[in-house]
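**Student:** Let me see the structure of the following:
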Amino acid sequence: MSTIRITKQFSFETGHALYGYDGKCKNVHGHSYKLSVTVIGTPITDTNNVKYGMVIDFGDLKKIVKEEIVNKFDHATVFNKHTPHVELAKELADRGHQVILADYQPTSENMVIDFAAKIKARLPENIKLHSLKLQETATSYAEWYASDN
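**Tutor:** Have a look, this model is predicted:
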């Protein structure tokens, strides 16, 4: 049976600030992120299975990524919890804003590493995460590949 890669794309709006950075991104700002999630596996061959012919149901993949990433990060502001931005984060949260305090500097690179771990933990055993592409702007993105990790 052939090994097939399946990709589903997602989009969400997220704000962040890069504490200690020497450019404009030290200021709170936002991006329209695009996330491409590619998994790899073999299509189901059991003709009695309702998912016959699929590697994974796109709907099942969507549920995982929405629950782990999109629903949490969409219209949230992400701060590194080890920076003075925690005071701003607390103020925003107290005013009803969705805030994420991450264990890392919220760069695209670190976010894609975080996303990979969260998605991998939820995939069925027979499905492997192949790659992620997190596009921050029209011309800038970070990629994660299982083969590199």
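**Student:** Only C-alpha atoms from now on, for both contacts and neighbour counts.
**Tutor:** Noted.
**Student:** now for whichever helix in the chain runs longest, which elements pack on it?
**Tutor:** In the chain, with assignment by DSSP state H, the single longest helix is helix 108-122. Other elements packing on helix 108-122 under the criterion 3 or more C-alpha pairs under 8 Å, 6 or more residues apart in numbering; DSSP states H and E are helix 58-65, strand 128-137, strand 140-145.
**Student:** so which of these comes closest to Thr83?
**Tutor:** With C-alpha to C-alpha as the criterion, Thr83 lies closest to strand 128-137 of the helices and strands packed on helix 108-122, at 22.1 Å.
**Student:** To check against the first, give me the structure of this:
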Amino acid sequence: MEKIRITKQFHFEAGHALYGYDGKCRNVHGHSYKLSVTVIGTPIADSSQVKLGMVIDFGDLKKIVNEEIVDIFDHATIFNKNSPHVQLANQLADSGHSIILADYQPTSENMVIDFVGKIQARLPKNIKLHSIKLQETDSSYAEWYADDN
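**Tutor:** I've put the predicted structure just below:
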């Protein structure tokens, strides 16, 4: 049977700051992120299965990505936990703000790497993550492809 890729797109709003960066992005700012998740697999051929013809139910993929990424990152501010931004993060968290202290500099590139691990851990064994694209702006994005890794 043929391999098929399916893609589901997601949106979330998040803020971040890049500690030590030499440009404007060192300041706390936000983005309207667009996340595209593409998986690859063989459509179900067993006619007794309710998901006949599907690689994975779009609803199942949506549940995974929402639980692991969108519900956590949406309207949160992301800081590198190994930076002085932790003090600001703690103040914001104490005031009721949603804060993520990441093990990495919160660039789109590093966020993609983080998202790959979270999604791969939840996919059924017969479904492989093919690619992820995270758009920070309409003209700037980071991509990850399984074939490159």
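**Student:** one step back: for the helices and strands packed on helix 108-122 of structure 1, give me CSV that also has mean neighbour count and distance to Tyr19 of structure 1.
**Tutor:** Shown next, in CSV, are those (neighbours: other C-alpha atoms under 10 Å; distance: least, C-alpha to C-alpha, whole Å):
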stretch, mean neighbour count, distance to Tyr19 of structure 1
helix 58-65, 15, 27
strand 128-137, 19, 18
strand 140-145, 15, 19
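**Student:** Could you dump those into a markdown table with distance to Lys81 of structure 1 added?
**Tutor:** What follows is these, written out as a markdown table (distance: least, C-alpha to C-alpha, whole Å):
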| stretch | distance to Lys81 of structure 1 |
| --- | --- |
| helix 58-65 | 23 |
| strand 128-137 | 21 |
| strand 140-145 | 22 |
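**Student:** The longest helix of structure 1 vs structure 2, mean deviation?
**Tutor:** For helix 108-122 of structure 1, the mean deviation from structure 2 after alignment is 0.3 Å (mean C-alpha distance after the TM-score superposition for structure 1).
**Student:** Buried residues, that helix. List them.
**Tutor:** Residues of helix 108-122 of structure 1 classed as buried: Ser108, Asn110, Met111, Val112, Asp114, Phe115, Ala116, Lys118, Ile119, Lys120 (neighbour count, 16 or more other C-alpha atoms under 10 Å).
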